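Undergrad: The sequence and its predicted three-dimensional model are supplied below.
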Amino acid sequence: MVPPLYLFIVHLRIAFLGLLLTALWQFFPKTDARVAVPASDTPFVPASESIRHMAVEDGFEVQLVAAEPLVSAPVALSFDGKGRLWVVEMNGYMNDTLGTGEERPSGKIVILEDSDKDGVADKRKVFLDSLVLPRAICFVGKGILVAEPPSLWYYEVVNDKPVKKTLVDGAYAKGGNVEHQPNGLYRALDNWIYNAKSDKRYRFVKGKWISEKTHFRGQWGISQDDNGRLYYNHNSQNAIGDYFLPGFGSENTHQRNQVAGFNVNVVEDNRVYPAGPTPGVNRGYAKGTLDNQQRLVQFTAACGPLVYRGGLFGKEYDRNVFVAEPSANLIKRNVLTFNGYVTSGKQAYAGKEFLTSTDERFRPVSLYDAPDGALYVVDMYRGIIQHKTYLTTYLKGQIAKRGLTQPLTAGRIYRIVPKGTKPVVQPVTADVRFLASTNGWVRDFAQQKLVDAGKPVAALRPLLTSTSELQRIHAFRTLEGLGLLTVTDITSALKSPSWSYREQALGAVPSVLTKAAAPVLAKALDGLLVRRDTLSYPYIAFLSGKIAVFDAAAAAKLRSNVLKAAPQNRYVAAAVVSTLEDREESFLDEQTDSTALIIRDLKSAVRNARSARGNHDPAVLARQYPKGAALFNTICQTCHGKDGNGVQSLAPPLNKSEWVTGDKNHLISIVLFGLTGPVNVNNHLYSAPEIAGDMPGIGYDPSLSDKDIAELLSYIRRSWQNNADRISPAEVSQVRKNLGKRDKAFTIKELTGQ
């Protein structure tokens, strides 16, 4: 029996200790009460509990739409006209740090339905299974496009079942690894289907699938604003977009995807503000990646950009760009500003985010507008979110330390709504009345259904004079999609006082161009110059190239007039050059104004054209280095470009780079462990945002042998205009041995000692 006096003393000590801790607590920094999951303890939690770990902007709430076992490893979704969710499940992605089973046909397309209309899905139906890493879908006509690398397929659908399979593009996602392959399948306002990580667009016309070259855009996810201009991003860059409509400026390969007004960093601030520690990022070991509280500082996995057009949040949220950051378990909000065709943006808040979570397994990878006006979030919900090709030793250690591999059968879909609301999904059909909706998803879907029906609709043309500008724009584009837009429709719209409507008219000119129409349209465009419609000048420059196909004289006059009207407009200069592939030198000789900006752009294109003519034959090199060519296409070309000349916002050139053709040990070291920070190539300093801040190494991937890496580097050192000698497996092995247990990227200073 314990003596009463002893118990009294124990209780007194406990009470005193409690008072002492309470007093000391006042001097410790406070954190949000929702920060309940320390970095060393990241348990799997049910979806309802995961919501409690989220903090969303005041006035909003997060509602669960679907969770495991109804959905597993979701990466993308689309709504059908009934409001059902068609979800892409990528079950093969990174089942462990080795990527075991990646090639197995475990992916699915499933249909989720809310049968009792309570806002939560309760029925699951498998539409397609046995897919290998599927990544995107898109409704068209009576079926659905499905991206399953390397191909793009079209499935006709009857009673929610695939009945016929047609190959649309056998090289849709040829090359690149799972994180660097085309995706998105975004059906835009101009009736074309666009993609991220791709320079192709698609359209179904008169019973046939057609494909055209467009600008190379982004990495994962793609969206549009109300005018049909596209937005995208890269892992380290928040929001990138185009100033002009997507059908222009990609014709001249000598401009190397660097046409002014496309691939613009519309939001240059890439700072992020996680709610809690996020040590489980690939470069967490690198100085500046994490702050002193172990929180990610800058975007490292930006994806799923969404220009919100749902109409439910209020005017201040219209055309805001929301961006997912799964590595930091958050969603960022950016506010755009429009000045003519120039778009700029800034983060909505200083030091905080629209949504954060302290559940490290919360992995928002895609964001969507929806028929109910809510913002939908696709949460892959897993520990590993980095592909094996670039998985650093540091992150492998984090994954092992905190048991982030299992489980793999989870996934959630949430919607974000104004607090206290439960918006209802209403069916959308091919009815012109939906074109006036305040919800952009509804307008888009109604337009698509009208176009897919392929039938004239008497009520469409009267809407070209609607008092609702959005309805007028969608009616205009629906007529274009049906092939019913006329030259008169366009010339009339070009006289509108609304720039947004005039822009649609300019964008639709190519759809009505014929030999007979070309002089009429050229005259109308010249009228814009006479009226000094400066916003239209870049489009006039772009369109001069389209008109030249039918009327060379009228096109030449337009081109000359627009250059005289705007000799110092960089967008006009770039637009003109985009129409002059293989004619840059002769056009340069014709220029009389040596101060005009087009001189600079022409000289650059001429240099690029001459350079391309001096390249080695890629077919010969592929036969000489088959494994090297295959690895380049899989790992390198998506960032450095097929032509080795780099990709804007991603990576610098490999062609004629001193880092490729110079010191072998430097090149091997960079490829094994990566490079971080600015790099000087051919006397030009490349740094963010011109390129991404980091190049990941591939030496962490156990599936790549020293022989493989040696052949890859030998291939690169002989490609394009590079003429360096080969690298042997022994040289790769020796560098690896010399570097020992190194597990972090190099800086240029480390490599050179300068």
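TA: Here it is on my side, so go on.
Undergrad: use CA for all of it now, contacts and neighbours both
TA: Noted.
Undergrad: what sits against Gly92?
TA: The contact partners of Gly92, taken as C-alpha atoms under 8 Å, 6 or more residues apart in numbering, are 101-107, 132-133.
Undergrad: Tabulate those (a markdown table), appending neighbour count.
TA: Putting those into a markdown table (neighbours: other C-alpha atoms under 10 Å) gives the following:
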| residue | neighbour count |
| --- | --- |
| Gly101 | 15 |
| Glu102 | 19 |
| Glu103 | 12 |
| Arg104 | 14 |
| Pro105 | 16 |
| Ser106 | 18 |
| Gly107 | 25 |
| Val132 | 22 |
| Leu133 | 24 |
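Undergrad: which among those residues gets closest to Val272?
TA: Distance from Val272 was checked for each of the contacts of Gly92 by C-alpha to C-alpha. The minimum falls on Leu133, at 29.3 Å.
Undergrad: Which residue is the nearest non-sequential neighbour of the closest one?
TA: Distance criterion C-alpha to C-alpha, 6 or more residues apart in numbering; nearest residue to Leu133, sequence neighbours excluded, is Met90 at 5.2 Å.
Undergrad: So the one you found sits against Lys108, correct?
TA: Yes - proximity of Met90 to Lys108 meets the contact threshold set by C-alpha atoms under 8 Å, at 7.0 Å.
Undergrad: let's bring in a second one:
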Amino acid sequence: MAGNRRRLRRDWQVHFRVTSRAGTYQSPLPSGRRRGATWASPRQGTTAILHAAGNETLAVAGAELAKLCPSHRHPLTSSTARGTTMNRLAQRYLAACFILAMFQPAASRGDEPLPRTPPLEPAAALKSFETRPGFEMQLIAAEPLVTDPVAMVYDENGLAYVAEMSDYPYTDKTTDKPFVERTMDRPIGRVRILEDTDADGDFDRGTIFAEAFSWPTGLALWKGGVFVAATPDIWYLKDTDGDHRADVRQKVFTGFRKFNVQAVMNNLVWGLDHRIYGAGSSNGGQIRPADRPDAKPWLLARNDFRFDPRHCGSGASGFELISGGARFGNTFDDWGNRFICNIRNPVEHVVLPGRYLARNPYLPVVSALHDAAESGDALPVYRISPPEAWRVVRAARMVAEANPATPRSETNAEGYFTSSSGLTIYRGAAYPREFYGNALLGEVAGNLVHRQVLSPDGVTFRAGRGDDHTEFVRSRDNWFRPVNYVNAPDGTLHILDMYRETIEHPWSIPDDIKAELDLESGRDRGRIYRLAPVGFQPPAPPKLGEASDAELVSQLENPNSWWRETAQRLLFERQPHEAVPPLRKLLKESKNPLARLHALWSLEGLSALSDDDLALALADAASGVREHAVRIAEPRLPQAPPLAERVIELADDDEIRVRFQVAFTLGELIRSPADEDVRARASVALATIARRDGADLWVRTAVLSSANESAARLLLELLADKDFVMGSEAPPLVRDLATVLGARNKPAEIAPVMEAFAKLGPKAAGVASPLIVGLGNGLKRSGKKLADVVPAGSASAHRIHHLYESAQTLAADSTAASDPRLAAIELLATADFSRSRETLAALLAPREPQSLQMAAIRALSGYADAEVAPLLLKNYSALTPGVRGEVIQALLAQRDACSPPTRSAATWPWRSINRRSSYRPTSAAGRPCFSASVRPAIG
């Protein structure tokens, strides 16, 4: 229940917090024996008590519980010497059923509807906030001046362009159907310009710049106009006559899928590289330039994207798919590190660039993203607003379903991240220094602003809660919906409050509950706040549009990111040759490393960056400048040997992030038409990084992305290094290089590696098993197995045989530690089924640790053998729910699972599969494969 504060006392009281109606109600359990079961709720947020005054009433409640929750199959009570006790699951069910009965929708209750919370007027809403000490919320715009704000940018003269998503979540609820595209919705979104005409820091004039957009969620400025992300299109708008209304309205890209309203592309932001980056989210699409409808589309899946604004609408595309693909949020830190957020993942760092990963299709990559912060059930939030009644009802239903896979954020109406939104790195100068670089985002359902503190962790970051057992900003107003944030010219963070009664995807609300809600309530409202230090007085609006080129260059040293980035953008737009000398001077002489970084990219954007400039940057004292210099120099290296030599030298840089970028760039040099000697030295440098950083997942992936065609050569070089093969960093790198080698499946590459494997001495035993595991896994990807590439009777075959024997013994040894046994199972998964069958099957016994059972199941699922399914099912009824889930997934991955023997069909767990999994078995032709003989077992 909401608050997760259930407990059982001797008098059988179950406590839980709810959003309540006033009054006292009798428990609606259908039995006539209801004494002591009451609902007392004189005010919102009170504690309700379900009181069963003794064992007799408890038994009645238990009987009714069985009727209300028929899926419950466990004893509700047990008898001991101390008397009757209620088990924990029964407590949860009893509480859930009580809430369901009290808050069941009106249609089935014949009662008044679910309670709804009225909005607060702006002055009252200001009083509802609780902020971190030293900060306050300052209202700078409210309806009717603005409504439904979800994105905002400030132009060079302080005008604010605001995207108003008035069509959230739909414009006609009668046409809203789950999993149906929303192509017919009426486009009622807008872009509005807000002005502060009297320079007091508050907006006092609003003008509709353009309207009739569908789901507008992102804005980016360019040459006096603005790009607008409005699914399914990206537009360019511009006012040419000064009336704050768009005269130019040009569609530049189209094809973004209009499907899930909470999974649309969003948040266009400028990068240091003069490209505009957008969050692609998860709707996908087939993206084309709007003026080239016959062009081959980019297939957007779980990707983000970027584009060059200079080429939009000119017949060229300038569009590129990049790593990413979360939900609503897209932000950079000062050094160009990009972060996104997902529903339950508040801070994800985009670590691996997709353009590098695409070079090696055999990479064993799990994700290009890193969860820098704790996520999901591991990260509580601390709201002060009561959960909405409908959320309490939905959570209670989830509890009653008793699905162990359901996260706590679904079985609790409050307390966990369910709607991360608008992730933004604070980069202004108005807050105390400790807040610079912090990540802020909204938990929109919880009416709060959450803060994470970022710190470097190798090539990526780790993030920790910034406020213990509280939040940076939280409101008692259920309508406060902080969906996005802006680093403003005044150095503070501006908060966009969509101000809606309900923020939730319509498909996520049961129909009977949804019938009592108005998901469009609040469409005529919206607020914008300045999150400021107490007593903060905003400066006058900027006038950078009137600044000279020299003045723009000087702003690259400004401590506020808005000023630096706006100055760099204006220089890129103007392309002034006169700015080159002061930029070179800034690159050479500035004491501010961020100013040198902006000068470096500005020179590149003006096509004025010389090799001498790059050489200077490659030797810069700041590692971030060196890192970006390597990236910029990359396309020049084949034709610039001195620069190539300098980049090769940086393989020994003290900073891991520089070596990380160098590892990527060396791959381009190795594949280039550069001098053969230069390419050879690049390969040696790549091996140097591999030795030093091979244990780091991210650097290892960078090395592997560069070593597609040279994987065998690199692996042989490493195996010949006696010091390396004895080190702790060797096994993961050897395994992954061998995986690439196996997936390539070229006998001429594999043979010398296997010869080197056979000659490995006793001190190199630590890399023998990882090499075989990697090679075996890679060969599986190419449809082969070890026996196909290792000659029978060879020295390498003999050594593999002994490895398997040792693995069988170790895996079966119940006295051994888990980690070595897990490694043994992983090795056995590469052996023939006839060798590993008995050992893996024995590990499915309930007496074995769950981790070993699941590892054995995964190993067995890799075999295409008719015996696998019966082995997995043999002890199914004795397995724990978690292990059963692994069995189900393994069965669904098995081709033979589609045609179980008729005689055993009744033993197959299809009921569990249907109830707990979104997957369905299909035949080899892709058709559902439930045969008539199996269908009775499905039920």
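TA: Now that the structure is in, tell me what you want to look at. Bear in mind that the values here come from a model prediction, so they are computed numbers and not experimental data.
Undergrad: What residue in the second structure is paired with the residue nearest to Leu133 of the first structure?
TA: In the superposition onto the second structure, Met90 of the first structure corresponds to Met165 when matched by TM-score structural alignment.
Undergrad: Give me the common contacts of Met90 and Lys108 of the first structure.
TA: Taking C-alpha under 8 Å, 6+ apart as the contact definition, Met90 of the first structure and Lys108 share the neighbouring residues Pro134.
Undergrad: Would you mark the buried spots in stretch 383-403 of the second structure?
TA: Neighbour counts using 16 or more other C-alpha atoms under 10 Å place 383-402 of stretch 383-403 of the second structure among the buried residues.
Undergrad: Helices - which of the residues you listed land there?
TA: Mapping those onto helices (DSSP state H) picks out 389-401.
Undergrad: want to throw the residues you listed into JSON lines with distance to Ser861 of the second structure?
TA: Putting these into JSON lines (distance: C-alpha to C-alpha, whole Å) gives the following:
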{"residue": "Ala389", "distance to Ser861 of the second structure": "44"}
{"residue": "Trp390", "distance to Ser861 of the second structure": "42"}
{"residue": "Arg391", "distance to Ser861 of the second structure": "39"}
{"residue": "Val392", "distance to Ser861 of the second structure": "40"}
{"residue": "Val393", "distance to Ser861 of the second structure": "39"}
{"residue": "Arg394", "distance to Ser861 of the second structure": "36"}
{"residue": "Ala395", "distance to Ser861 of the second structure": "35"}
{"residue": "Ala396", "distance to Ser861 of the second structure": "36"}
{"residue": "Arg397", "distance to Ser861 of the second structure": "34"}
{"residue": "Met398", "distance to Ser861 of the second structure": "31"}
{"residue": "Val399", "distance to Ser861 of the second structure": "32"}
{"residue": "Ala400", "distance to Ser861 of the second structure": "32"}
{"residue": "Glu401", "distance to Ser861 of the second structure": "29"}
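Undergrad: what's next to the helix or strand in which Glu750 of the first structure is found, contact-wise?
TA: When secondary structure is defined using DSSP states H and E, the element that contains Glu750 of the first structure is helix 748-752. Under the contact criterion C-alpha under 8 Å, 6+ apart, helix 748-752 of the first structure has outside partners 666, 675-679, 754.
Undergrad: tell me which element the nearest residue to Pro364 of the second structure once chain neighbours are set aside falls in.
TA: Counting by C-alpha to C-alpha, 6+ apart, Pro364 of the second structure lies nearest to Asp736, which is 6.8 Å off, once chain neighbours are set aside. When secondary structure is defined by DSSP H and E, Asp736 of the second structure falls within helix 730-744.
Undergrad: Which strands and helices lie in contact with that helix?
TA: For helix 730-744 of the second structure, the helices and strands in contact under the criterion 3 or more C-alpha pairs under 8 Å, 6 or more residues apart in numbering; DSSP states H and E are helix 697-706, helix 711-719, helix 747-758, helix 765-781.
Undergrad: deepest of those, which one?
TA: helix 697-706 (a mean of 25; mean count of other C-alpha atoms under 10 Å).
Undergrad: how about the contacts of Gly92 of the first structure in CSV, adding distance to Ala555 of the first structure and secondary structure?
TA: Listed next are those as CSV, based on distance: C-alpha to C-alpha, whole Å; DSSP: H, G, I helix; E, B strand; the rest coil:
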residue, distance to Ala555 of the first structure, secondary structure
Gly101, 56, coil
Glu102, 52, coil
Glu103, 51, coil
Arg104, 53, coil
Pro105, 52, coil
Ser106, 53, coil
Gly107, 50, strand
Val132, 48, coil
Leu133, 46, coil
